[in-house]
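Engineer: Quick one: sequence plus predicted model below, questions after.
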Amino acid sequence: MKIVIIYGSANDQAFMQPGRDYMDKEKVAYEERVLSAHRNHAELAEYLKELNASGEKIVIVAVAGLSAALPGVVAVQTEYPVVGVPVPGGPLNGIDALLSICQVPGQVPLGTVGLHSKAGLNACMFAHRILKLAQ
């Protein structure tokens, strides 16, 4: 059982530090990857295919700013629960990312956390609670 954090950009990693601190403190297994839905789509699809085939119990936290396509793209390519994390930035200070994540079309099951400095913490705590259901 683990949490997989996928970042749309390496620049988003610092934003998730409170979440990583939580997982370290709670001894939650996790791994991180930087795979943009735009720049690394084929690599992202291959990675998700590997996760799907692993049979492991996983919750995915998808972190993205600006157009924030990553969480929705991940959600349609896996059966695992996905929690989208909007990252503040750009001319709209993350509002575009938040709307992109929470306004995915029907048949794209995707959870979303708020747009604030502790969003990464909330996402990791939520993902951990989902994992606890599998114990």
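Structural biologist: Perfect, thanks for sending it. Residues are numbered from 1 along each chain as shown.

Engineer: use CA for all of it now, contacts and neighbours both
Structural biologist: Fine.

Engineer: need the contact list for the most centrally placed residue in the chain.
Structural biologist: The residue lying closest to the centre of the chain (CA atoms, centre = their mean) is Ala62, at 1.5 Å. Ala62 sits next to Ile5, Ile6, Tyr7, Gly8, Leu70, Pro71, Val74, Val82, Val83, Gly84, Val85 when contact means CA atoms under 8 Å, 6 or more residues apart in numbering.

Engineer: secondary structure element for it?
Structural biologist: strand 58-65 (DSSP states H and E).

Engineer: Pull out the buried members of the contacts of Ala62.
Structural biologist: By neighbour count, with 16 or more other CA atoms under 10 Å, these hold Ile5, Ile6, Tyr7, Gly8, Leu70, Pro71, Val74, Val82, Val83, Gly84, Val85 as buried.

Engineer: relative to strand 58-65, how tilted is the host helix or strand of the first one?
Structural biologist: Under DSSP H and E, the secondary-structure element containing Ile5 is strand 2-7. Calculated by axes from the mean of the first three to the mean of the last three CA atoms, to 10 degrees, strand 2-7 forms an angle of 20 degrees with strand 58-65.

Engineer: Included below, for side-by-side comparison, is a second structure:
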Amino acid sequence: MKFISIVMGSKSDYEVMKSCSETLEAFGVSYEMIVSSAHRSPERTASYIQEAEKKGAQCFIAAAGMAAHLAGVLSSKTVKPIIGVPMSASALGGIDALLSTVQMPAGMPVATVAIGKAGAINSAYLAMQILALNNEELATKLKEDRVSKAKKVETDSLEIETIISA
């Protein structure tokens, strides 16, 4: 079974990352979600990556705050795509996690999305776009979603124009 793996550095990341899993569910994309810390449980993290790949993980989404080394650790253990979601877990509002996630050495790529909920949702979309390279049904669903979003903007615009004209 092919799926997307969502790895959170802490249970506290779940409230934000459930937006990621809900987005995947809306498109019928399988996922697995676990908590495993790059710092507090490095052995668990390393063994999970191997297990997930054997089970069919096609892409990994790593959510972590503060030092946010989780995405980098995943990148060091697999050649599958890694998407990092910086979490707002410190007094710095997630900027520390963003900088940590985006500053990977050459040859160890991590695609990095926005801090928090928007990043969680976009990580799901980016992972699905990666899967859609070899899945025409998913590609079609993503295209239809874009059309739907464009129509919503047009509808919202017409409603505002009507209010302004009145």
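Structural biologist: Happy to help now that I have it. Being a predicted model, the structure only gives us computed values, none of them experimental.

Engineer: burial of Lys2 of the first structure, as a residue count?
Structural biologist: 16 (other CA atoms under 10 Å).

Engineer: my read: it touches Val28, true?
Structural biologist: Yes. Here Lys2 of the first structure reaches Val28: they are 6.8 Å apart, a contact under CA atoms under 8 Å.

Engineer: The first structure: helices as residue ranges?
Structural biologist: Secondary structure of the first structure (DSSP state H): helices at 17-26, 41-54, 70-76, 95-102, 119-132.

Engineer: Make JSON lines out of those and add distance to Val113 of the first structure.
Structural biologist: As requested, these are exported to JSON lines (distance: least, CA to CA, whole Å):
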{"stretch": "helix 17-26", "distance to Val113 of the first structure": "12"}
{"stretch": "helix 41-54", "distance to Val113 of the first structure": "22"}
{"stretch": "helix 70-76", "distance to Val113 of the first structure": "12"}
{"stretch": "helix 95-102", "distance to Val113 of the first structure": "8"}
{"stretch": "helix 119-132", "distance to Val113 of the first structure": "6"}
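
Engineer: Contact partners for Asp12 of the first structure?
Structural biologist: Asp12 of the first structure touches Val63, Ala64, Gly65, Val87, counting by CA under 8 Å, 6+ apart.

Engineer: conserved subset of these in the second structure?
Structural biologist: Of the contacts of Asp12 of the first structure, the ones still in contact in the second structure (both residues aligned by TM-score structural alignment, their matches' CA atoms under 8 Å) are Val63, Ala64, Val87.

Engineer: and of the residues you listed, the nearest to Ile101 of the first structure?
Structural biologist: Using CA to CA, Ala64 is the member of those that lies nearest Ile101 of the first structure, at 8.9 Å.

Engineer: quick one: the closest one from Val74 of the first structure, how far?
Structural biologist: Separation of Ala64 of the first structure from Val74 of the first structure (CA to CA, to the nearest Å): 11 Å.

Engineer: How about Gln135 of the first structure?
Structural biologist: Separation of Gln135 of the first structure from Val74 of the first structure (CA to CA): 24 Å.

Engineer: just Val61 of the first structure next, same as before
Structural biologist: Using CA to CA, we find Val61 of the first structure at a distance of 9 Å from Val74 of the first structure.

Engineer: intersection of neighbour lists for these two?
Structural biologist: Val82.

Engineer: picking that back up, what subset of the kept ones among the contacts of Asp12 of the first structure is buried?
Structural biologist: Taking 16+ other CA under 10 Å as the criterion, what is buried in these is Val63, Ala64, Val87.

Engineer: I am finished for the moment; much appreciated.
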